[in-house]
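J.: show me how the following folds:
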Amino acid sequence: MRYRQLFSYASRLRTLGNEIILAGLRRHGVVGIVPSHGDILHILLHDGSCTMSELARRIGRTRSTVTALVRKLEQAGYVQQLTDTSDGRGRRVLLTPQGRALQPVFAQISADLAALVSRRLTDDEAAQLERLLAKCLQSPDADEAPQPSPAAAHTTSPTQRRVSMSNYRTAHIDLQASRTELHDLLQLTGCEVSCNTLPKGASIPFVHAHKHNEELYIILDGAGTLFVDGQEMPISKGDCIRIDPAGMRCLCASPEQALHYLCIQTKAGSLEGYTMTDGLMPADAAKPSWL
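T.: Prediction:
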């Protein structure tokens, strides 16, 4: 069988990771959680809350599987379900105080998992492996899909669509989703971009910094409060905020309005050229119909 070792290595790496996760949970006396809960808890620790459908889409599981996983977390006291105030019909999943208390435990387990990789691979090797594994998990027709028509490109869809050509890749996302990361969707190599929505009164449930990346927050709609290094400042539509890697940050939406924003991560100090200093205008380049 071709590529048999690929699947064997991937399976063994997953087993090693699960062993580290279970050992970390035992070390901290955490019960009622297994590795299959990890993706759900990671999303909720980062986003604060999420709909059941969005959870299913983001972790690549069926709705019924996610419902069963969430039910077990709910029975263990880590999450709760509330009516989604945005439409009054759906359900949002959010962490309980017991669930939010898992943040330092998960941070330590994440560090242990990262150490498993960093002891064996350089940062560049690990990033390349991550990209290749993500590529293996893409839909098999993602690279052959036709370019959508202008009308189709603007239709709203609950699912993401990707189109890849030789020099570009496109995606269509739900702008109302709690969080959509474009790194894997577009195979980004120089930055990470996420589109985020915090419901009224919701907050990112932790304060964080970064090792290497500066972040640019662009507020698309709504209002809220940004916390940076002990200071709180009001933010609203049109505000743009750059935060250095070491800045300790957190956001919350106002009680009256949801907060919609983009977050762009890129390595601090890596920008060497931009706009006209990086742009090229070859005289023989193909031109669009309107030029």
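
J.: CA atoms for contacts and neighbours, from now on please.
T.: Fine.

J.: residue boundaries of the helices in the stretch 101-250 of the chain?
T.: 103-118, 123-136, 150-153, 182-186 (DSSP state H, counting those that start in this stretch).

J.: gap between residue 22 and residue 86?
T.: In this structure, residue 22 and residue 86 are 36 Å apart, going by CA to CA, to the nearest Å.

J.: could you do residue 52 as well?
T.: 14 Å.

J.: again, but for residue 79
T.: 20 Å.

J.: so between those two, which is more surrounded?
T.: Taking other CA atoms under 10 Å, residue 79 and residue 86 do not tie; residue 79 has more neighbours (22 against 13).

J.: go ahead and confirm the more buried one touches residue 95.
T.: Yes. If you go by CA atoms under 8 Å, residue 79 and residue 95 touch, sitting 4.3 Å apart.

J.: number of residues surrounding residue 60?
T.: Residue 60 has 12 neighbouring residues, counting by other CA under 10 Å.

J.: my read is residue 61 is in a strand, agree?
T.: No. With DSSP: H, G, I helix; E, B strand; the rest coil as the criterion, residue 61 is located in coil rather than a strand.

J.: to compare against the first, here's the next sequence to fold:
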Amino acid sequence: MYDETLARLAAGARDDLGFLLLTAADAVVAATLAEVAGQGYPQIRRVHVPVFVHLDPDGTTISTLAARAGVTRQAMTGVVRELEEEGFVSTAPDPEDRRARRVSLTASGAEYCRAATAASERLSARWADRLGPEAVDVLRDQLRQLAAGSSPTVPD
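T.: Okay, here's the model as predicted:
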């Protein structure tokens, strides 16, 4: 009944910028996670990444982490709980709001972050070897513009 509609959507998705960006991001995250899994961190999953990425050095409330990651507080609470059980983060009452929980990185969490950063740098170097350093720099700049919400300029 909707075969044509789905076929057109699938055909369009192959070249859709948003779809390509999501697919590329998924591939990069998967490659990074696979590399750090081989270094002793197989328990870290894609859902855990936003906690590490959005965590402030002095700790961050679960509500703030959820807002930064674009998920519900309840979902973030579950993810933080998993990471706390694995020893990568700790939680304590927030000194500014005793009802809130502040999430902080542990020594194990810092070790994971160092391993993930090194893996990301190695993967970036591989992309630079494959595409050329200048092309990677241009790609980074363009992605920053897209992430900042810059609209493409249309020539007159």
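
J.: most packed of the helices of the stretch 101-250 of the first structure?
T.: Mean neighbour count (mean count of other CA atoms under 10 Å) peaks for helix 182-186 among these, with a mean of 17.

J.: the second structure: matching residues for that helix?
T.: Under TM-score structural alignment, there is no match for helix 182-186 of the first structure anywhere in the second structure.

J.: and that helix, what does it pack onto?
T.: Other elements packing on helix 182-186 of the first structure under the criterion 3 or more CA pairs under 8 Å, 6 or more residues apart in numbering; DSSP states H and E are strand 169-172, strand 192-198.

J.: which position in the first structure aligns with residue 30 of the second structure?
T.: The alignment partner of residue 30 of the second structure in the first structure, by TM-score structural alignment, is residue 19.

J.: do you know how far that match is from residue 113 of the first structure?
T.: Using CA to CA, which is the criterion applied here, residue 19 of the first structure is 10 Å from residue 113 of the first structure.

J.: over to residue 50 of the first structure?
T.: Residue 50 of the first structure is 25 Å from residue 113 of the first structure, by CA to CA.

J.: same check, this time on residue 161 of the first structure
T.: 31 Å.

J.: same question, residue 251 of the first structure
T.: Residue 251 of the first structure is 27 Å from residue 113 of the first structure, by CA to CA.

J.: what's the longest helix in the first structure?
T.: helix 4-27 (DSSP state H).

J.: packing partners for that one?
T.: Here helix 4-27 of the first structure touches helix 103-118, going by 3+ CA pairs under 8 Å, 6+ apart.

J.: most tightly packed of the helices and strands packed on helix 182-186 of the first structure?
T.: Taking mean count of other CA under 10 Å, strand 192-198 is the most buried of those, at a mean of 21.

J.: and residue 65 of the first structure, that's in a helix?
T.: Yes. Per three-state DSSP, residue 65 of the first structure lies within a helix segment.

J.: contacts only, for the residue in the second structure that it lines up against.
T.: In the second structure, residue 65 of the first structure lines up with residue 75, judged by TM-score structural alignment. By CA atoms under 8 Å, 6 or more residues apart in numbering, the residues touching residue 75 of the second structure are residue 66.

J.: residue 75 of the second structure and residue 107 of the second structure, how far apart?
T.: Using CA to CA, we find residue 75 of the second structure at a distance of 24 Å from residue 107 of the second structure.

J.: distance check, residue 40 of the second structure against residue 121 of the second structure.
T.: Counting by CA to CA, the gap from residue 40 of the second structure to residue 121 of the second structure is 18 Å.

J.: cool, residue 113 of the second structure as well?
T.: Look at residue 113 of the second structure and residue 121 of the second structure: by CA to CA, they are 12 Å apart.

J.: and what of residue 147 of the second structure?
T.: Taken as CA to CA, the span from residue 147 of the second structure to residue 121 of the second structure is 20 Å.

J.: just residue 149 of the second structure next, same as before
T.: In terms of CA to CA, residue 149 of the second structure sits 25 Å off from residue 121 of the second structure.

J.: ok, residue 110 of the second structure next?
T.: Look at residue 110 of the second structure and residue 121 of the second structure: by CA to CA, they are 16 Å apart.

J.: cool, residue 21 of the second structure as well?
T.: In this view, residue 21 of the second structure and residue 121 of the second structure are 19 Å apart by CA to CA.

J.: give me the number of residues near the counterpart of residue 51 of the second structure in the first structure?
T.: Following TM-score structural alignment, the counterpart assigned to residue 51 of the second structure within the first structure is residue 40. Neighbourhood size, residue 40 of the first structure [other CA under 10 Å]: 21.

J.: contact partners for residue 40 of the first structure?
T.: Counted by CA under 8 Å, 6+ apart, residue 40 of the first structure has contacts 55, 59.

J.: how would you label it: helix, strand or coil?
T.: Applying three-state DSSP: residue 40 of the first structure is helix.

J.: quick one: it from residue 170 of the first structure, how far?
T.: 27 Å.
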